[in-house]
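Student: Build me a model from this:
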Amino acid sequence: MTAWEVFIPACFALNCAPGPNNMLAFSNGARLGAVRGLLGGMGRMPAFAFLIAITVAGLGAVLAASATAFLVIKLVGAVYLVYVGIQILIKARALAEMQALDASIAALMRRDFSIAITNPKAIAIFTAFFPQFIVEGGPIWPQLTAMGLAFLVMEVVAVCLYVAGGALLGRFIASSRVFVQLNRAVGAALIFAGGSMALARH
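Tutor: Below is the predicted model:
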């Protein structure tokens, strides 16, 4: 079995994990529909591309090894997740009543980007996960680059799955009360994720 045969399913499992970005994609799909949910979910792609690039360049290992740098990134990410979660909780009803045309795609993408770029786990995953599948004796950078591109492709698939799931749920929900509760659940989950991130050890 080659490294790719192991890498693809293992990586896709990471892509599909119910993290903050995927929860947001599900919520946006349910509230705003598939198209806007999907476009909003693309905001994470440049963030992950940048993090993969610094991993390939070797800077990811430096950041992961630096306790101070990792702590700063972790705390910034944790604070932002808690902030977004609180905003969603406060505006749960207004968001539930928001029409698709009222949602700015740029704003949706910015939020998705910000959550992804401030997530230190992404750096740790790229730095620790990718090297496990490098074929010994082969050129390292091309392999890491190929893995990074494969990750991004599978991330698009994961976004589609979460948005589609949310949009499908939204089609069968007519009551805004359910969307209010969904928004509150997502907000609480983001706050919990931020708190867990802040308290987690390196």
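
Student: CA only for contacts and neighbour counts going forward, please
Tutor: OK.

Student: residue contacts, residue 61?
Tutor: 55, 127 (Cα atoms under 8 Å, 6 or more residues apart in numbering).

Student: all helices for this protein, in order.
Tutor: Residue ranges of the helices in the chain, as given by DSSP state H, are 3-15, 20-32, 34-41, 44-56, 59-65, 67-90, 92-96, 105-117, 120-129, 140-171, 176-199.

Student: Mean neighbour count, those helices: which tops it?
Tutor: Highest mean neighbour count among the helices of the chain (mean count of other Cα atoms under 10 Å): helix 20-32, with a mean of 26.

Student: Provide the angle between the direction of that helix and the direction of helix 44-56.
Tutor: 170 degrees (axes from the mean of the first three to the mean of the last three Cα atoms, to 10 degrees).

Student: which residues sit against helix 20-32?
Tutor: The contact list for helix 20-32 (Cα under 8 Å, 6+ apart) reads 16, 35-38, 40-41, 44, 95-96, 98-100, 103, 112, 115-116, 158-159, 162-171, 179, 182-183, 186, 189-190, 193.

Student: structure for this one too, so we can compare:
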Amino acid sequence: MIDLLVFIPACFALNLAFGPNNLLSLTHGAERGVPFALAAAMARLAAFVPMIAASALGLGVLMSTSALLFGVVKVAGALYLLWLGVKLLRTRPTVDARGQGHVPASLRQAARREGLAAVSNPKAILIFAAFFPQFVDTQAYWTSYATLGALFLGLEACAITIYALAGRFAARFAARRMHWFQRASGGGMVLFGLLLLASRQPGQA
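Tutor: Take a look at the predicted model:
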């Protein structure tokens, strides 16, 4: 039986942890509002579904034990975050068709960023592989894994909403300086990319 009184708060703490995807939700919320940020983040949730399934099949354990596999995914993910960060850092004030400053990302672009940021971090599937098994009912393995996965996705949607709301609130104080908000987001992406590049495989000294 799943201990929901322990799983839910522990899981929500993981959902709320500040990382590349939550930084994107903060930025998208500031630029285009909460509904837009939620719509873009559907790509993140869609990416997490096969990652949870892969963890259930044991691929998370394989990644935690294979230095080569972990290294390949880590470098690819870090390079993507660095590329995205540099791109955002180079943001300049532009003018849209209405004569207003800074043209934000389209929904397609925002969704692509969310999805790629989700799959580019090898630690995501390792979280599923290390965290979920502590609560899985071995007598009903697949059912309990699916339940945990559904709860995780629901709590992730709550975290997305919180970050998007925070971004929208912050935007009210910087409505004419959104390109600086983008640059701050880019700096954060570069930092996350460097941290990922420097990260060690779990279990390694």
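
Student: how far away is the counterpart of residue 133 of structure 2 in structure 1 from residue 144 of structure 1?
Tutor: Here residue 133 of structure 2 is matched to residue 131 in structure 1, going by TM-score structural alignment. Counting by Cα to Cα, to the nearest Å, the separation of residue 131 of structure 1 from residue 144 of structure 1 is 8 Å.

Student: Find the residues that touch each one of those two.
Tutor: Any residue near both residue 131 of structure 1 and residue 144 by Cα under 8 Å, 6+ apart counts here, and not one turns up.

Student: For the closest residue to residue 136 of structure 2 other than its chain neighbours, give me its contacts.
Tutor: Distance criterion Cα to Cα, 6 or more residues apart in numbering; nearest residue to residue 136 of structure 2, sequence neighbours excluded, is residue 144 at 5.6 Å. Residue 144 of structure 2 makes contact with 2, 136, 137, according to Cα under 8 Å, 6+ apart.

Student: hmm, back to that, how close does the match of residue 133 of structure 2 get to residue 4 of structure 1?
Tutor: As judged by Cα to Cα, residue 131 of structure 1 and residue 4 of structure 1 stand 12 Å apart.

Student: Likewise for residue 18 of structure 1?
Tutor: On the measure of Cα to Cα, residue 18 of structure 1 and residue 4 of structure 1 end up 23 Å apart.

Student: what about residue 199 of structure 2, how many neighbours?
Tutor: 12 (other Cα atoms under 10 Å).

Student: An error on my part: the question was meant for residue 66 of structure 1.
Tutor: Other residues close to residue 66 of structure 1 by other Cα under 10 Å number 12.

Student: follow-up on the earlier one: show me what the residue nearest to residue 136 of structure 2 lines up with in structure 1.
Tutor: Using TM-score structural alignment, residue 144 of structure 2 pairs with residue 143 in structure 1.

Student: Centroid-wise, who is the farthest residue in structure 1?
Tutor: Relative to the centre of structure 1, the most outlying C-alpha is that of residue 137, 32.8 Å out, by Cα atoms, centre = their mean.
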